[in-house]
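Participant: This is a predicted model, with the sequence first.
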Amino acid sequence: MTTAPTTAGTVRRPSPERRRQRVLTVVLGVISLFTVAPLFAVVVLAVSPADAPTIPYALPDSLTLDNIVRVFTIGEFPLWLFNSFVYSTVSVIVVLLTASMAAYALARKRFPGRNALLWAIIATLMVPLQATLIPTFILVARLGGVNTLWGMILPTLANAQAVFLIRQFIRELPDDYFEAARLDGAGEWRTFVAIVLPLIRPVLATLAIFVFLWHWNDLLWPLVVGQSDQARTLTVGLATLNTETVSTANVMAATMVSFIPCLVIFAILQRQIVAGITAGGVKG
């Protein structure tokens, strides 16, 4: 096998496509630095001594965990953490269960008014939360749900976006699975549990992260419903720390503790998300 002779000293220029990739890499790297900078500042302030500068430019000379330990003694921080965990976890479980059941009926069952019901569900996505905040609070207050976790959770369980996304996923499932289930004598519930749920695990994992993050970071609704210190979630509690005589390092330590559960949830479910993306790419 012969190779074409090359002239000594000739510099091979990169192709236009490779130059575009390099420029894109640099741009994305700069954007990533701006994105990570606030997180870096939070972590550095959380592990810095009390006399460290408010705006960190580098790692301090000495690191300490005193701020993280002390934050659990500020106010009702452990209770706020527990309330946020219950608020987010219960909402994720119930939303995924009810949304997947509704999506299965809308995707695979034929009944009068199915399309009208679907469009009505989609139309609720166009209504902003602020427009329904006062009526929802009045209903929850009349039911005695103010300053309770169930009053905070109940109005957030009807998730139209989750229903729509799961329905689109179920529609793409092969009909052979459902025909085989009918021939095997499986009922609707067995078909849903044994066939539909295992096949839609990627979209359920993705929605689990989104729903968990939405509830974990939610501020407006928990602020309206949880009016007492014992009913506050972590986001509302962190907002109140800024109005109290609490050092910046302690507030940053509480903030760092607050995003650890989000990282854990993503680490647990990321394999399912990657599997769903891979399956979608192979199918396409």
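Facilitator: Yes, it's here.

Participant: contacts, neighbours, all on C-alpha from now
Facilitator: Noted.

Participant: what's the distance between residue 81 and residue 272?
Facilitator: 27 Å (C-alpha to C-alpha, to the nearest Å).

Participant: Kindly apply the preceding question to residue 284 instead.
Facilitator: From residue 284 over to residue 272 the distance is 18 Å, taken as C-alpha to C-alpha.

Participant: same thing with residue 241?
Facilitator: According to C-alpha to C-alpha, residue 241 stands 37 Å off from residue 272.

Participant: Next: residue 192.
Facilitator: Going from residue 192 to residue 272 by C-alpha to C-alpha gives 19 Å.

Participant: now do residue 22
Facilitator: Using C-alpha to C-alpha, one gets 31 Å for the distance from residue 22 to residue 272.

Participant: go on, residue 92?
Facilitator: With distances defined as C-alpha to C-alpha, the gap from residue 92 to residue 272 amounts to 16 Å.

Participant: Who has more neighbours out of the two?
Facilitator: The residue with the greater number of neighbours, taking residue 92 and residue 272 and applying other C-alpha atoms under 10 Å, is residue 92; the counts read 23 against 17.

Participant: quick one: that one and residue 212 touch, right?
Facilitator: Yes - contact status for residue 92 versus residue 212: in contact at 6.0 Å, counting by C-alpha atoms under 8 Å.

Participant: second one coming, line it up with the first:
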Amino acid sequence: MTITRAGSVRAGTATAKAARPRAPKRRRWRRWPLVALLAVLSVLTVSPFVAMVVVALTPAGKPTVPAQWPESLTLDNLVQVLSASGFVGWTINSLVYALVSVVIILITSSMAGYAFAKKRFPGRDAMFWTFLATMMVPFQATLIPMFVLVNSLDGVDTFWGLIVPTLANSQAVFLMRQFILGLPDELFDAAKVDGASELRVYWTIVIPLTKPILATLGVFVFLWHWNDFLWPLVVGQSDATRTLTVGLTTLRTEETQLAVLMSSAAVSVIPCLLVFFLLQRYLVNSIAMTGLK
């Protein structure tokens, strides 16, 4: 009986060991539907961008996708867009509009987020939720009053009139406040015990610990302002302050080829892709840190 039991135990153990390597294979097969679904979604997402680039490189007058794949590609359309009068100025204006807005919004939103998250003062919560409620008001509803106010201050067709009204960003303040809430209070208490001023606490504790969310927010703010069209269209009334998104619309006439329009769209996307690839690792870090306490 004992031998039989031992033999059965050994046989069962051997069978279990032999069956263990098969488990990962089963899990791999279970992942294939998810992988296939992600692959299909990736193709659907990338296809419009690929079609835009192909059409932008198609010679004028030639068939384009999806009707027919072009037999040859050319850079003539890109050269025509880049050589357009005012293109360089529009690009510089867009960079100034986006980069200055990014810097100021990151500074002001991080300061406001730190105050709302870690400081105690009368009316803090009421002020925060009132400011957050402005997210519910569509921009189109405040466009005319904002333009009247900027016009009364002689801000139309100026850079400060283009930038300043967009700096009060409630979404940025909300993101910064939620991120700073997760920082340990002991760090701020220790800094106060050591006699650090509020500015030193902000510069040596808040800024270093919020780099991932600052980078993420910087990408979002840059994309918002680089792709912004309505407010620059209303305020920028000359080439001196006209942004790239507004300036490229002047190229759209009845005689303009589709390839030229796609070339202008492809050129406007390049800075967005560069910003994303440069700050991609910070985006991943910010997402990974959202679950940490």
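Facilitator: Okay, I see it. Note that the coordinates shown come from a computational prediction; the quantities given were computed from them, not determined experimentally.

Participant: Fetch the TM-score of the aligned pair.
Facilitator: Overall, the chain-to-chain superposition scores 0.89 on the TM-score scale (TM-score structural alignment, normalised by the length of structure 1); 277 aligned residues with a C-alpha RMSD of 2.4 Å.

Participant: And the strands in the stretch 101-250 of structure 1, which stretches?
Facilitator: Assignment of strands within the stretch 101-250 of structure 1 using DSSP state E, counting those that start in this stretch yields no ranges at all.

Participant: just the helices in it please.
Facilitator: Shown for the stretch 101-250 of structure 1, the helices assigned by DSSP state H, counting those that start in this stretch span residues 114-123, 129-142, 149-153, 160-171, 175-183, 188-191, 197-199, 201-216, 220-225, 234-241, 248-283.

Participant: What residue in structure 1 is paired with residue 218 of structure 2?
Facilitator: Matched across to structure 1, residue 218 of structure 2 falls on residue 208, judged by TM-score structural alignment.

Participant: Any idea which of the helices of the stretch 101-250 of structure 1 gets closest to residue 65 of structure 1?
Facilitator: Each of those has some distance to residue 65 of structure 1 by C-alpha to C-alpha; the shortest is helix 248-283, at 8.9 Å.

Participant: between the closest one and helix 234-241, how big is the angle?
Facilitator: Here helix 248-283 of structure 1 runs at an angle of 150 degrees relative to helix 234-241 (axes from the mean of the first three to the mean of the last three C-alpha atoms, to 10 degrees).

Participant: Which elements pack onto helix 248-283 of structure 1?
Facilitator: Contact here means 3 or more C-alpha pairs under 8 Å, 6 or more residues apart in numbering; DSSP states H and E; on that basis helix 248-283 of structure 1 packs against helix 16-46, helix 66-71, helix 201-216, helix 234-241.

Participant: Please work out which residues of structure 2 line up with the shortest one.
Facilitator: Read it as helix 66-71 of structure 1. Under TM-score structural alignment, helix 66-71 of structure 1 corresponds to residues 76-81 of structure 2.

Participant: Show me which residues of that stretch are buried.
Facilitator: Buried residues in stretch 76-81 of structure 2, counting neighbours by 16 or more other C-alpha atoms under 10 Å, are found at 76, 77, 78, 81.

Participant: what about the counterpart of residue 45 of structure 2 in structure 1, distance to residue 14 of structure 1?
Facilitator: With TM-score structural alignment as the criterion, residue 45 of structure 2 lines up with residue 35 in structure 1. As judged by C-alpha to C-alpha, residue 35 of structure 1 and residue 14 of structure 1 stand 30 Å apart.

Participant: How about the equivalent of residue 224 of structure 1 over in structure 2: what's its closest non-neighbour residue?
Facilitator: If you follow residue 224 of structure 1 across to structure 2 using TM-score structural alignment, you land on residue 234. Nearest residue to residue 234 of structure 2, sequence neighbours excluded (C-alpha to C-alpha, 6 or more residues apart in numbering): residue 147, at 7.8 Å.

Participant: corresponding residue for the one you found in structure 1?
Facilitator: Using TM-score structural alignment to pair residues, one finds that residue 147 of structure 2 aligns to residue 137 in structure 1.

Participant: rewinding a little: can you tell me which of the buried residues of stretch 76-81 of structure 2 is nearest residue 273 of structure 2?
Facilitator: Set against residue 273 of structure 2, the nearest of the buried residues of stretch 76-81 of structure 2 by C-alpha to C-alpha is residue 78 (17.5 Å).

Participant: Residue 56 is in contact with that closest one, correct?
Facilitator: Yes - applying C-alpha under 8 Å, one finds residue 78 of structure 2 in contact with residue 56, separated by 7.2 Å.

Participant: Alignment lookup: residue 261 of structure 2 to structure 1.
Facilitator: Using TM-score structural alignment, residue 261 of structure 2 sits opposite residue 251 in structure 1.

Participant: I'd say its match and residue 238 touch.
Facilitator: Yes - under the criterion of C-alpha under 8 Å, residue 251 of structure 1 is in contact with residue 238, at a separation of 7.2 Å.

Participant: Which of these two has more residues huddled nearby?
Facilitator: The residue with more neighbours, out of residue 251 of structure 1 and residue 238 and counting by other C-alpha under 10 Å, is residue 251; that gives 22 against 18.
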